[in-house]
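**Q** coordinates for the following, if possible.
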Amino acid sequence: MKKLLFFATLLLLVGCSSDNESEYQNIPINYQVPSNFPPLAYNMENNPLTEKGFELGKKIFYDGRLASDGVVACGFCHIQEDAFTHHGHTFSHGVGDGIGTRNAPPIQNMAYQTQFFWDGAADHIELLSMAPISNELEMNGNIIDIITMMQNDSEYQKLYRQAFDNGEINSENMLKALAQFMTMLTSSNSRFDKYKRNETGGNLTQIELDGYAIFNQKCASCHATDIFTDNTFRNNGLSINPQIQDNGRYRVTEQEEDRYIFKVPSLRNIEKTAPYMHDGRFYTLEAVLNHYASGVTNTQNLDPILNNNGTLGIPLTNDEKTKIIAFLKTLTDNEFLTDARFAEF
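**A** The predicted structure is shown next:
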C-alpha cells in the first residue's frame, strides 16, 4: 500500500512538473519582412518576438486599468477596424472627457519607422507608449500604480513569467511587450501589396494604375517606399490653427527651423483613417487633395517642394484627383483590419 501511495505521489509530481514546463513554453515568432517592404528600422535582437510576449502586449494594450479612470486603454483611441485610429474624432477623448490637441495617428508598420508621433517626440518603439499612458489628457496613468496592479494580478504574473526570462513585472518588460504587439501590427496585404508582389487578388483597374502613376510623379517624394512615408518632418502649407497653437516639432527640439513642421504620415489604410492632418481638419480625401492643389499657405518653413518659384502647392486636375483617390483606396488592407490576432476579444 505504501509503495502504491509512493508511486501515485511520484506520478502526480511528474504530471505537475510537466504542466509547469508547458506553462513556461514561449515559442518564438518568425517574423518575415514582406518582400515589397524596406528593411526593418527596429532591431529586435534585444526584444525578440515570442507568442507569450505578443499575448502579454495585447493584454496590456486593451487594459483600461492602465488609465486613471480604469477605462481608457490604448485600444480606446486606436481601434482595429479603423487601422488603429480614433476614426471620426478630430481629437481623441481621454480620461474625464479630456480632449487632446492632435489627431490620433494609426498604429501600423511601426517597426519600419524611426520616429513617432506628429512631432517625433519618441524615437524608439519601446518608448513611445509612455507618452499616452502618462499624458493627463489621454490615459493619465501612474506607472507605479500600473506596475503594482499587474504585480497583484494572477494572469499578469503568469504572462510575465512566460514572456520574459527574468519574469519580472516592471516598466521595461511592460514596454517591451507593448513593442512586440505593435511590431506585429503589420499591414502588408492590401490589393496594392498583392499587385506589387504579383499575387492572386492583386489586379488593379486602369484608373487605379493611372492614379499610381500620378501618385509616383506628384506625391511619392514624401510618401516614399511601400510604407508610404519617408519618416521626415515637413510643413505642408496648412494655415495655422489659432485654436490650438501647435508649433509642431519645435515643441521637441526648440529649433526655429522646426516650427510648424509635422511628421509625414503613412498613407496605408488612408481610406479608413479620417479625419486627416495633425489637427484632423480634413474629413475627406478630396479635401486633402484640394488643399495641395489650391489651399497651400506660404507659412513659416513651408517645405520647398510646395513652392515652385512662387507657385504654391501641387498642380492637380479634377481627373488626377479622382485617379489618385482610386489608387489610395487600393492601400486598404482588410486582412489587417479584421485579423483576429489583433482584436480585443
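**Q** C-alpha from now on. contacts and neighbour counts both.
**A** Fine.
**Q** what residue lies at the spatial centre of this structure?
**A** Central residue check for the chain by Cα atoms, centre = their mean: the C-alpha nearest the mean position is that of Ile107, 1.4 Å away.
**Q** what's the helix or strand for that one?
**A** Here Ile107, judged by DSSP states H and E, is contained in no helix and no strand.
**Q** check contacts around Arg249.
**A** Arg249 makes contacts with 118-121, 233, 258-262, as judged by Cα atoms under 8 Å, 6 or more residues apart in numbering.
**Q** helices of the stretch 51-200 of the chain, start to end?
**A** Along the stretch 51-200 of the chain, counting by DSSP state H, counting those that start in this stretch, helices occupy 51-61, 74-77, 130-134, 143-151, 154-163, 171-184, 191-196.
**Q** got JSON lines for those, with distance to Gly310 and mean neighbour count too?
**A** As requested, these are exported to JSON lines (distance: least, Cα to Cα, whole Å; neighbours: other Cα atoms under 10 Å):
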{"stretch": "helix 51-61", "distance to Gly310": "47", "mean neighbour count": "23"}
{"stretch": "helix 74-77", "distance to Gly310": "40", "mean neighbour count": "21"}
{"stretch": "helix 130-134", "distance to Gly310": "39", "mean neighbour count": "18"}
{"stretch": "helix 143-151", "distance to Gly310": "51", "mean neighbour count": "15"}
{"stretch": "helix 154-163", "distance to Gly310": "57", "mean neighbour count": "18"}
{"stretch": "helix 171-184", "distance to Gly310": "42", "mean neighbour count": "22"}
{"stretch": "helix 191-196", "distance to Gly310": "35", "mean neighbour count": "20"}
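**Q** touching, the residue nearest to the centre of the chain and Glu81? I think so.
**A** No - applying Cα atoms under 8 Å, one finds Ile107 not in contact with Glu81, separated by 11.5 Å.
**Q** circling back to that earlier point, of all the helices of the stretch 51-200 of the chain, which one is nearest Leu289?
**A** With distances scored as Cα to Cα, the stretch of these nearest to Leu289 is helix 191-196 (20.3 Å).
**Q** which parts of the helix or strand following that closest one are buried?
**A** Past helix 191-196, heading to the C-terminal end, the next element that is a helix or strand (DSSP H and E) is helix 206-218. When neighbours are counted by 16 or more other Cα atoms under 10 Å, the buried residues of helix 206-218 are found to be 207-215.
**Q** contacting residues around Lys329?
**A** With Cα under 8 Å, 6+ apart as the criterion, the residues that contact Lys329 are 269-271.
**Q** in contact with the residue nearest to the centre of the chain, which residues?
**A** So Ile107 contacts 78, 83-85, 182, 185 (Cα under 8 Å, 6+ apart).
**Q** how about this one, so we can line them up?
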Amino acid sequence: MNRIFTIALLATVIMGCTPEKVSPVADPYVFTTPSNFPKASYTFENNPVTKDGFELGRALFYDPVLSSDSSIACANCHQQVTAFADPVHRFSKGVGDVNGVRNAPAIQNMAFQTHFFWDGGANHLDFVPINAITSNIEMAEKLVNVLKKLERGKTYPEKFNAAFGSKEVTSQKMLYALSQFMCMLVSSNSRYDKYVRGEGEILTSQELNGLSLFSQKCSSCHATDLFTDGSFRNNGLDASFALDSGRQRITEISGDRGKFKVPSLRNADVTKRYMHDGRFNTLKEVLDHYGSNVIVSETLDPILNSNGVKGISLSEQQKLDIISFIKTLTDTEYTHDKRFSNPFLK
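**A** Now for the predicted structure:
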C-alpha cells in the first residue's frame, strides 16, 4: 500500500512540474553564417554541405594517400591546434622533405573568401587542393593517381557513394568533399566575437584600448570581423622581390610586384610564424616592423608611406595594447572542435 501511495505521489509531482524549454540543437553539418560576419562567397548552390560529404572531405584532408609516396597529408602543414597553420616550419615541407617557398597560412573561414594562397593563385575554393596535390614541392602527385588509389581503398568507394550517390570516384567529387570540409572550418567564437554579439563576454580596459587603436591603425587592411579585406598589398618587407614577386606571379602586372594577400588576424596568437615567408616569430616583431622597419619600394602600399612618413606610428604601450586585443581573437572552440579532428585517431 505504501509503495502504491509513493508511486502515485511521484506521478503527481512529475506531472505537476513545468518542463524546461529545451533549445533545439543546431545541426553541426549545416553551414551557418555568424551574425557578425559578412555574406559567404562560396557557391553552396552547386555543392551544399552534407554530413557524408563533410566526413569524406575530413578523411581526405587527413589522409596522406593524396601524396605521391603517401607520406604527406593536408594536415601535415595545417594542424588544428594552431587554427590549421603550421606550428613547426617556416616554410612548408613536401614529399622527400623538400622545402617550400612560403609559410603555410591558417585555414579558417574559407567560405567567405574569393582568392586563395598568398598570391591569390586560386579564385575558387574547389581548386585549392589541386595546387597542393600536384605541386612538386608539396604532395608531388597527379590527380589521376590519387583517384586510382582512392578507388582501391577499402572504405572510399562506400564513402563516395554515401556522399554523392555513386561509388564512382571522380576528381570533382573529391574536390567537392574537401570543399565541404573546409567550408565548415568557421572560426567565430573567440572572446571578441562573444563580446560584439552581446553574449556576456567582457573585455579588459587594455583589450578595449587595443581594439580602439586597432580600429584606428590596422583596420584599413584587416577589415570587417573577418579581419582581412582580402586584398593584396606590399607591406614594406623588402626593397626588391627577385625571390618571390607575389601577386605579380599570377597577374603578370608590374604594379602587383611584391604584393601578398592580407591575412586574417583571427587566431593570430596561435598561428605564428608571420608574413608570407614566416620571417617573424612574434606579434611584437610584426608591430615593430610596421612601426619602424618599413622598406620603401615602387609598389609599397600608400597607407605605409603617407606624406613622406613611413610605417605606422606606434608607442611601445600601444603595441602591447594591440597585441592584447589580437589575443581576444583566439578561438579555442575552433582549435579543439572534435568535428574537425583527425578521424583516423580514435
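**Q** any idea what the TM-score is?
**A** A TM-score of 0.90 describes the superposed chains when it is computed by TM-score structural alignment, normalised by the length of structure 1; 317 aligned residues with a Cα RMSD of 1.3 Å.
**Q** can you count the residues close to the closest residue to Asn305 of structure 2 other than its chain neighbours?
**A** On the basis of Cα to Cα, 6 or more residues apart in numbering, the spatially nearest residue to Asn305 of structure 2 that is not a chain neighbour turns out to be Gly311, at 6.2 Å. Gly311 of structure 2 is surrounded by 24 other residues when neighbours are defined as other Cα atoms under 10 Å.
**Q** ok, Gly311 of structure 2 to Asn234 of structure 2 distance?
**A** Computed as Cα to Cα, to the nearest Å, the Gly311 of structure 2 to Asn234 of structure 2 distance reads 12 Å.
**Q** kindly report the same for Leu203 of structure 2.
**A** Note on Leu203 of structure 2: its distance to Asn234 of structure 2, by Cα to Cα, is 32 Å.
**Q** comparing the two, which shows the higher neighbour count?
**A** Neighbour count, other Cα under 10 Å: between Leu203 of structure 2 and Asn234, Asn234 has more, with 25 against 16.
**Q** sorry, back to before: so which of the buried residues of helix 206-218 of structure 1 comes closest to Thr50 of structure 1?
**A** Looking across the buried residues of helix 206-218 of structure 1 and measuring by Cα to Cα, the closest to Thr50 of structure 1 is Tyr212, at 36.9 Å.
**Q** residues contacting the residue lying closest to Lys194 of structure 2 once chain neighbours are set aside?
**A** Excluding its sequence neighbours, the residue lying closest to Lys194 of structure 2 (Cα to Cα, 6+ apart) is Glu201, at 5.5 Å. If you count contacts by Cα under 8 Å, 6+ apart, Glu201 of structure 2 has them with 191-192, 194-195.
**Q** check Asn135 of structure 1 too.
**A** By Cα under 8 Å, 6+ apart, Asn135 of structure 1 lies in contact with Gly141.
**Q** swap in His89 of structure 2?
**A** Neighbouring residues of His89 of structure 2 by Cα under 8 Å, 6+ apart: Asn103.
**Q** what's the answer for Arg273 of structure 2, then?
**A** Residues counted as contacts of Arg273 of structure 2 (Cα under 8 Å, 6+ apart) are 87, 90, 103, 279-282.
**Q** for Arg281 of structure 1, see how far away the alignment partner in structure 1 of it is.
**A** Superposed on structure 1 with TM-score structural alignment, Arg273 of structure 2 falls opposite Pro275. From Pro275 of structure 1 across to Arg281 of structure 1, the span is 7 Å (Cα to Cα).
**Q** shared neighbours, these two?
**A** With Cα under 8 Å, 6+ apart as the test, Pro275 of structure 1 and Arg281 both reach Thr90.
**Q** so for Phe262 of structure 1, what's the nearest residue that isn't a sequence neighbour?
**A** Excluding the flanking residues, the one nearest Phe262 of structure 1 by Cα to Cα, 6+ apart is Phe233, at 4.9 Å.
**Q** next, count neighbours for that neighbour.
**A** Under the criterion other Cα under 10 Å, the count of neighbours that Phe233 of structure 1 has is 21.
**Q** what do you get for the one 4 residues further on?
**A** Residue crowding around Gly237 of structure 1 was assessed by other Cα under 10 Å; the count is 23.
**Q** hmm, it is touching Asn298, no?
**A** Yes - Gly237 of structure 1 sits in contact with Asn298 when judged by Cα under 8 Å, with a separation of 6.1 Å.
**Q** and the helices of the stretch 51-200 of structure 1: which comes nearest His291 of structure 1?
**A** In this view, the helices of the stretch 51-200 of structure 1 are compared for proximity to His291 of structure 1 by Cα to Cα, and helix 191-196 is the closest at 25.0 Å.
**Q** so the closest one matches what in structure 2?
**A** The alignment of helix 191-196 of structure 1 onto structure 2 (TM-score structural alignment) covers residues 191-196.
**Q** re earlier: mind putting the buried residues of helix 206-218 of structure 1 in TSV, distance to Ile227 of structure 1 included?
**A** Converted to TSV, the buried residues of helix 206-218 of structure 1 look like this (distance: Cα to Cα, whole Å):
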residue	distance to Ile227 of structure 1
Ile207	22
Glu208	18
Leu209	18
Asp210	20
Gly211	17
Tyr212	14
Ala213	17
Ile214	18
Phe215	14
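**Q** which of the residues you listed lies closest to Asp333 of structure 1?
**A** The shortest gap between Asp333 of structure 1 and any of the buried residues of helix 206-218 of structure 1 belongs to Glu208, at 15.7 Å (Cα to Cα).
**Q** ok, the closest one touching Ala326?
**A** Yes - contact criterion Cα under 8 Å: Glu208 of structure 1 and Ala326 qualify, at 5.3 Å.
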